[in-house]
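Colleague: Fold the following, please.
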Amino acid sequence: MKGINQKPVLSVGVFMIILGVIGAVTFFSSRELFVSWALPDLETTLFVPVESPLPPTLRSPTPFPQLDLNQPLQPITGPQPQAWDGNRRVTILLMGLDARAGDPTSVPPRSDTLILFSFDPKTNTVGLLSIPRDLWVAIPGFGSGKVNTAYPLGEAYRADGGGAGLAMRTLETLLGIPIDYYALADFQLFARFIDEIGGVKLNVPEAVEISRVNEDGTKWILPGVQTLPGAEALAYVRARNTPGGDFDRVQRQQLMLLGIRDRVLNFNLIPTLIAKAPLLYGEFSDRIRTNLTANDLFKLALALQGVPSENIFLSAITLDDVTFYQSPEGLDVLLPLPERIRQARDEVFVLDDPLSPVQLGKPLDILIEEEAAKIAVFNGTTIPGRAALATEFLKAEAFNITLTDIADEIYPKTTLIDYTGNPNTVNFLVSFLNIDPQHILHAYNLESDLDIKIILGEDWRPNGE
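Modeller: Next up is the predicted model:
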């Protein structure tokens, strides 16, 4: 977490919200808008894919309803919000879509950028948390997958609220907080916006090799102060071929969008952008989506002007918050460490409730008792009685074992599945049972009868054996 001590910065969140405000300014003259891709016509129940295959067929475009000040700027299939009263905390999922010219419209784009934005009027604070796209999470109704696949899955399989709704629910279960709204734009709009403001001036910290979209060859962005046009700015924030990969890219995105903020304010471009709003929104209306209404967009934009710089917090999920993991399909992904993730959440969003229990200094046994996890133990070995033996050990440690049974197959490695988010219990069990961290799974399901499922593998040995 970092407080910004310079001029007010709203970074990526405000950039995305500005796009929404541009839309709000002009939607009065927009009587009917259309989505830029359609959803496949599936009659069966939701399929649970292994690596997010998407169906090839299309339906006809879904029209927007006739809009007024109190209707969200999205198709009728989008997640339905509650009106914002201007007083309660508002949390918005900001998404940048990887949609490129020439890509087939039959495949909804992935969310290449994910940032959680939160504004609390009571404390007058703003927080932004960047989320790496390779984070391996539970996607409700679809098992586990990279977090950036939630949006296209929701679009393709017509999940409740579409892709935005599924992405919101995915991050709600990961972070344990409600998400009220979303706002999204694709990268072609990003590049076009950069060109519209005359490029963006950056002090580039290190050389980065970029590859511009739909162009052959590469180019180096060298260290130093320079002004990048739209295509190069887009390539710069998307580059991954650096030692830190996606983590470096998050830093470049924040640098870029701080540069956008400076460009817009230093050159007093807001009046110009508002004057051009009808033209811009007419050109890119199918590339902006939000379930915020025009009224709420205006209220939010006005309220954000009063946030002092010291009340703005930027952060990201970093290497300290994840472990490297290879999925069952062989994908290199990032496995979240739940308590670390939620500590980052608490710090960035300065929640009204007390901070993470770990930050309050409570003893581990109290934290475990408060989680009160219901645990099932399954024998996945060829040795009879292993589950009963492990259950005896765990009950001696005062754990609540609600089920002991035999697994449906043999497991080479002991596996732990956390369904409801119990980081302290999980940490203790991993150490107590000597579980390989790569075999800790987070399949969040708040309706589950179990909180934690332990499947003993052939590698498990009782103490003293």
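
Colleague: For the rest of this, base every contact and every neighbour count on C-alpha atoms.
Modeller: Will do.

Colleague: Tell me the helix or strand right after the top helix by length along the chain.
Modeller: Scanning the chain for the longest helix, with DSSP state H as the assignment, gives helix 246-266. Past helix 246-266, further along toward the C-terminus, the next helix or strand under DSSP states H and E is helix 270-275.

Colleague: Now do that next one: which elements does it pack against?
Modeller: Packing contacts for helix 270-275, counted by 3 or more C-alpha pairs under 8 Å, 6 or more residues apart in numbering; DSSP states H and E, involve helix 11-26.

Colleague: orientation of the helix it packs on relative to helix 246-266 in degrees?
Modeller: 50 degrees (axes from the mean of the first three to the mean of the last three C-alpha atoms, to 10 degrees).

Colleague: Packing partners of helix 11-26?
Modeller: Against helix 11-26 (3+ C-alpha pairs under 8 Å, 6+ apart) you get strand 111-120, strand 181-186, helix 246-266, helix 270-275, helix 277-284, strand 288-290, helix 294-304.

Colleague: closest one to Ala344 among the ones you listed?
Modeller: Relative to Ala344, the nearest member of these by C-alpha to C-alpha is strand 111-120, separated by 11.7 Å.

Colleague: what comes into contact with that closest one?
Modeller: With contacts defined as C-alpha atoms under 8 Å, 6 or more residues apart in numbering, strand 111-120 is touched by 12-13, 87-98, 125-133, 148-149, 151-152, 349.

Colleague: quick revisit: in JSON lines: the helices and strands packed on helix 11-26, plus mean neighbour count and distance to Lys201.
Modeller: What follows is the helices and strands packed on helix 11-26, written out as JSON lines (neighbours: other C-alpha atoms under 10 Å; distance: least, C-alpha to C-alpha, whole Å):
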{"stretch": "strand 111-120", "mean neighbour count": "23", "distance to Lys201": "21"}
{"stretch": "strand 181-186", "mean neighbour count": "24", "distance to Lys201": "21"}
{"stretch": "helix 246-266", "mean neighbour count": "19", "distance to Lys201": "6"}
{"stretch": "helix 270-275", "mean neighbour count": "14", "distance to Lys201": "17"}
{"stretch": "helix 277-284", "mean neighbour count": "17", "distance to Lys201": "22"}
{"stretch": "strand 288-290", "mean neighbour count": "25", "distance to Lys201": "25"}
{"stretch": "helix 294-304", "mean neighbour count": "18", "distance to Lys201": "24"}
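
Colleague: what would the ones you listed look like in TSV with distance to Lys374?
Modeller: Shown next, in TSV, are the helices and strands packed on helix 11-26 (distance: least, C-alpha to C-alpha, whole Å):
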stretch	distance to Lys374
strand 111-120	31
strand 181-186	33
helix 246-266	36
helix 270-275	54
helix 277-284	50
strand 288-290	39
helix 294-304	42
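
Colleague: One more, so I can put them side by side:
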Amino acid sequence: VNKDAGYVTLLSIPRDLYVYLPGVKMGRINTADLVGKPFFPGGGPAYLEETILYNLGIPVDYYARINFDAFKAIVDTLGGIDVPVSCAIQDWRLKSPELDPQNADNWYLSTQDTGLIHMDGDLALWYARSRKNNTDFDRSRRQMQVLRAIFQRAKDLNFTDLTKIPALYEQFKDVVQTDIDIGAILRLAPMAVDLDTSRIHSYSINAAHVSSWTTPDNPPQNVLIPNPDAIAALLDKAFAAPEDQPEPIQVEVWNGTPNGDWLALALDNLRARGFAGVAGQADRQDYPAQVLYDFTNGDDTTARVNLQKLFGVKNENVIAQPDASAPHPYRIVLGADWNSCIYPVPPPKPTPTPGA
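Modeller: Next comes the predicted model:
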């Protein structure tokens, strides 16, 4: 959290990242809490902070930890959240939250289609935790989406109002384990009031920064070996000084289809790729395919190429139209053949018909 510059950086660390557990051994980063709990001053959370500092050089000021029930309660207290689901996912889900998870008959294969989906606490937890047919990296992406949606909903309901925070703190202090006190929360709250979600920057340690490896342990462990240079470059970008943070390139989005949710999905995809999406008004809703307008002078085509790839725009639908007076350097028009899923997620299989 950078109060002076007015932005927040989110960094996702994969649970299987193979790191040095200070003073003990090599191990997965998600074991640090358990390893440090019996001996480290401050217990598991403090030892995890020490592990992050040792391996990634990131000082951690505070921590917060909640269980599944508390997470669902927070989302439900907000009246649910709106999450842009750009890739359909499929996984097993309890038929009802109160059913016994040990009974196989209480589960069914659930599919969440794409769209701007309003989620209650149970659905949000399922969406954030699903691992079937996708990767842990994709799960990290979905968890960041959910965090953003929670923050946006809290702002929409004015829960960031200083006068409401003490009551919320009392409501959740017994289910949220944290070392941040009410005073620190109140000092940070004014920033939250004015913080636009475009000022929340998301980064993740993903497949580009690690290599898979199986340890020689008994039993062996599947872990992720850090690529030091790649991770250092990522962290330099994520935590650069405010004056070194480039402003994201703005892209106006027209939804040239009758699919109302597609605008939200396109804006979220742009944000995920480091662009700043701006909602525009399409002139019609019968575009058969995507159209990309480039209003720049064409000296640097990097952004154009990236946008063309991101939205699957055919070469003949890329229109160079230099215009120094254009409000935004690029415009993307969504067409009927747009595929919102830009992540390597296998499509859900048809749900089997009982008895078939």
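
Colleague: aligned partner of Asp120 of structure 2 in structure 1?
Modeller: Taking TM-score structural alignment for the superposition, Asp120 of structure 2 sits opposite Pro229 in structure 1.

Colleague: picking up where we left off before, filter the contacts of strand 111-120 of structure 1 down to the buried ones.
Modeller: Neighbour-count burial within the contacts of strand 111-120 of structure 1 applies to 12-13, 89-98, 125-133, 148-149, 151-152, 349; the criterion is 16 or more other C-alpha atoms under 10 Å.

Colleague: Out of the residues you listed, which sit inside strands?
Modeller: Among these, DSSP state E puts 90-97, 125-131 in strands.

Colleague: ok now do the residue lying closest to Val225 of structure 1 once chain neighbours are set aside, which residues does it touch?
Modeller: Leaving aside its chain neighbours, Val225 of structure 1 sits nearest to Asn203 (4.1 Å; criterion: C-alpha to C-alpha, 6 or more residues apart in numbering). Asn203 of structure 1 makes contact with Pro223, Gly224, Val225, Gln226, according to C-alpha under 8 Å, 6+ apart.

Colleague: Map Asn203 of structure 1 onto structure 2.
Modeller: Match for Asn203 of structure 1 (TM-score structural alignment): Pro84.

Colleague: circling back: and the longest helix of structure 1, what does it pack against?
Modeller: Using 3+ C-alpha pairs under 8 Å, 6+ apart, helix 246-266 of structure 1 sits against helix 11-26, strand 200-204, helix 230-238.

Colleague: what's the closest of those to Gly306 of structure 1?
Modeller: helix 11-26 (13.2 Å).

Colleague: can you tell me what part of structure 2 the closest one aligns to?
Modeller: Counting by TM-score structural alignment, helix 11-26 of structure 1 sits on no residues of structure 2.

Colleague: Touching that helix from outside, list them.
Modeller: Contacts of helix 11-26 of structure 1 (C-alpha under 8 Å, 6+ apart): 73, 94, 115, 117, 128, 183-185, 254, 257-258, 260-261, 273-274, 277-278, 281, 285, 288-290, 293-294, 297-298, 301.

Colleague: what number of residues lie near the match of Asp120 of structure 2?
Modeller: 19 (other C-alpha atoms under 10 Å).

Colleague: do the same with Leu224 of structure 2
Modeller: 22.

Colleague: What does it correspond to in structure 1?
Modeller: Under the alignment (TM-score structural alignment), Leu224 of structure 2 pairs with Leu334 in structure 1.

Colleague: Surely its match is in a strand?
Modeller: Yes: under DSSP: H, G, I helix; E, B strand; the rest coil, Leu334 of structure 1 falls within a strand.

Colleague: Surely it is in contact with Asp134?
Modeller: Yes: counting by C-alpha atoms under 8 Å, Leu334 of structure 1 touches Asp134, with 5.8 Å between them.

Colleague: Which residue ranges of structure 1 form helices?
Modeller: All helices of structure 1, identified by DSSP H, fall at 11-26, 150-156, 162-175, 187-196, 230-238, 246-266, 270-275, 277-284, 294-304, 338-349, 364-371, 386-396, 423-432.

Colleague: To Ile139 of structure 1, which of those helices lies closest?
Modeller: helix 162-175 (5.3 Å).

Colleague: what stretch of structure 2 lies opposite that closest one in the alignment?
Modeller: Under TM-score structural alignment, helix 162-175 of structure 1 corresponds to residues 43-56 of structure 2.

Colleague: any chance you could map the strands in the stretch 351-465 of structure 1?
Modeller: 374-379, 400-406, 415-418, 440-442, 452-456 (DSSP state E, counting those that start in this stretch).

Colleague: Would you format those strands as CSV with mean neighbour count and distance to Ser315 of structure 1 included?
Modeller: Formatted as CSV, the strands of the stretch 351-465 of structure 1 follow (neighbours: other C-alpha under 10 Å; distance: least, C-alpha to C-alpha, whole Å):
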stretch, mean neighbour count, distance to Ser315 of structure 1
strand 374-379, 22, 33
strand 400-406, 16, 36
strand 415-418, 22, 26
strand 440-442, 21, 23
strand 452-456, 24, 30
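
Colleague: right, and those - which one's nearest Tyr325 of structure 1?
Modeller: Judged by C-alpha to C-alpha, the one of these that comes nearest to Tyr325 of structure 1 is strand 440-442, at 10.1 Å.

Colleague: how about that closest one, aligned to which bit of structure 2?
Modeller: Under TM-score structural alignment, there's no match for strand 440-442 of structure 1.

Colleague: what's that strand packed up against?
Modeller: Using 3+ C-alpha pairs under 8 Å, 6+ apart: strand 440-442 of structure 1 touches strand 415-418.
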